[in-house]
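Enquirer: this one's sequence-less:
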């Protein structure tokens, strides 16, 4: 009985659905390496998404609480020494007040009020930029994965299709049964590439917006601190 007769008689039953694990196990070693790399990248992407979501929520809450206390305190300098309140807003205010202390010196007097106010503003603006850069540091991996993963998956697909055509030449058989498994495995690499890239792109755009919004919030807080410093300088 030949293959056609076997298939006609139902002795061999084709799989009713795709099995991703079996596709991976049957794939060429190069395609397997591509898929494994993309899976690891996808895992790391989701780890960054979850950790950044938790971190951003905690940072925003602590900064909001500190800003409320700082702006309503009679002696806000004392809040800067509380190690339990380490957050971006604290570091921004601390940078400004430390620059004010350097400008006034031990005597508590300042010669150039406008120059001192400008230096305080620059110190806080620099700290705001540093805090934003620190928050956005890990987002670079999301951007890289979103841009590169589809092309890595495409490389695996191209390699798998090349291997399928090689099998046609080796077996001298252009039947779909010869090339279909290799093409399926190859296209699976592209699917995994998209699976890694799509969440990375969405998360990067969303988190970049949140970092920019938080940076703007820090800048507004720095402006209010600068206004308080300006009033203090006027009284010196």
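Expert: Great, that's in hand. The structure presented is a predicted model; accordingly, all values stated were derived computationally and were not measured.
Enquirer: Every contact and neighbour count from this point should use C-alpha atoms.
Expert: Noted.
Enquirer: Check which helices and strands the longest helix seen in the chain sits against.
Expert: Criterion DSSP state H: the longest helix present in the chain is helix 176-234. Here helix 176-234 touches helix 20-26, helix 29-72, helix 88-104, helix 113-136, helix 139-171, going by 3 or more C-alpha pairs under 8 Å, 6 or more residues apart in numbering; DSSP states H and E.
Enquirer: and of those helices, who's closest to residue 3?
Expert: Closest approach to residue 3 among these is made by helix 139-171 (15.6 Å; C-alpha to C-alpha).
Enquirer: and that closest one with helix 176-234, angle?
Expert: 170 degrees (axes from the mean of the first three to the mean of the last three C-alpha atoms, to 10 degrees).
Enquirer: Got another one to weigh against that:
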């Protein structure tokens, strides 16, 4: 059964070796982008629910590393330490643990940023290669007919499409999730401040 050349898979099958390599790389980047976006949405939802429960006085849940850092700092009694200094020390320990916690939660954002910025350029490389193939075909056959030019141009346009398919979701996902994680950081900071005051 023949595959229509205008389908994404059909364009891949009809492409040259270099264009196939570019498309395969961009397809892998696009799939990985969606995996990171879906995982990031689950992480955001889980952290938001855990933070809401913790702020309401419920179970700490996945925020336990931050609470553990607070308890460890609070249990360490230093001689002649004033209460406000102890509170400041607990707050510093919690903020340090929170930074590490959020870095782990946001580990997919740098990858999304790379795909969003590099995807179009990788697609552009495939575009340039396809156009070069078209000119090479013209030079070899001394013919400018559509049958000679079309394969290289099709490779070029397909590589461009694959690059945009990878970059656009990555850019949108990065911007939206970066804003959501920024809001979550602010809420977490307010929770840490109140939690440190309650135990120190």
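Expert: Received the coordinates, thanks. What you are looking at is a predicted structure, and each value in this text was computed from that prediction instead of being measured.
Enquirer: Now do the same contact list for whichever residue in structure 1 pairs up with residue 159 of structure 2.
Expert: Alignment note: residue 159 of structure 2 maps to residue 189 in structure 1; criterion TM-score structural alignment. Each residue near residue 189 of structure 1 by C-alpha atoms under 8 Å, 6 or more residues apart in numbering is listed here: 31, 34, 35, 153, 154, 156, 157.
Enquirer: quick one: the second one and residue 151 touch, right?
Expert: Right, the one you point to is residue 34 of structure 1. No: applying C-alpha atoms under 8 Å, one finds residue 34 of structure 1 not in contact with residue 151, separated by 10.6 Å.
Enquirer: picking that back up, which of the contacts of residue 189 of structure 1 map to contacts in structure 2?
Expert: On the basis of both residues aligned by TM-score structural alignment, their matches' C-alpha atoms under 8 Å, what survives of these in structure 2 is 31, 34, 35, 153, 154, 156, 157.
Enquirer: Make TSV out of the residues you listed and add distance to residue 90 of structure 1 and neighbour count.
Expert: TSV is the format used below for these (distance: C-alpha to C-alpha, whole Å; neighbours: other C-alpha atoms under 10 Å):
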residue	distance to residue 90 of structure 1	neighbour count
31	50	25
34	45	22
35	44	25
153	44	28
154	47	22
156	49	27
157	51	24
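Enquirer: out of those residues, who's nearest residue 204 of structure 1?
Expert: Comparing those against residue 204 of structure 1 with C-alpha to C-alpha picks out residue 153 as the nearest, at 19.9 Å.
Enquirer: What is the equivalent residue in structure 2 for the closest one?
Expert: Under the alignment (TM-score structural alignment), residue 153 of structure 1 maps onto residue 123 of structure 2.
Enquirer: cool, residue 96 of structure 1 as well?
Expert: When structure 2 is aligned by TM-score structural alignment, residue 96 of structure 1 is paired with residue 70.
Enquirer: Please report how far residue 167 of structure 1 lies from residue 26 of structure 1.
Expert: Separation of residue 167 of structure 1 from residue 26 of structure 1 (C-alpha to C-alpha, to the nearest Å) stands at 14 Å.
Enquirer: looking at the helices and strands packed on helix 176-234 of structure 1, which is buried most?
Expert: Stretch with highest mean neighbour count among those: helix 88-104 (a mean of 21; mean count of other C-alpha atoms under 10 Å).
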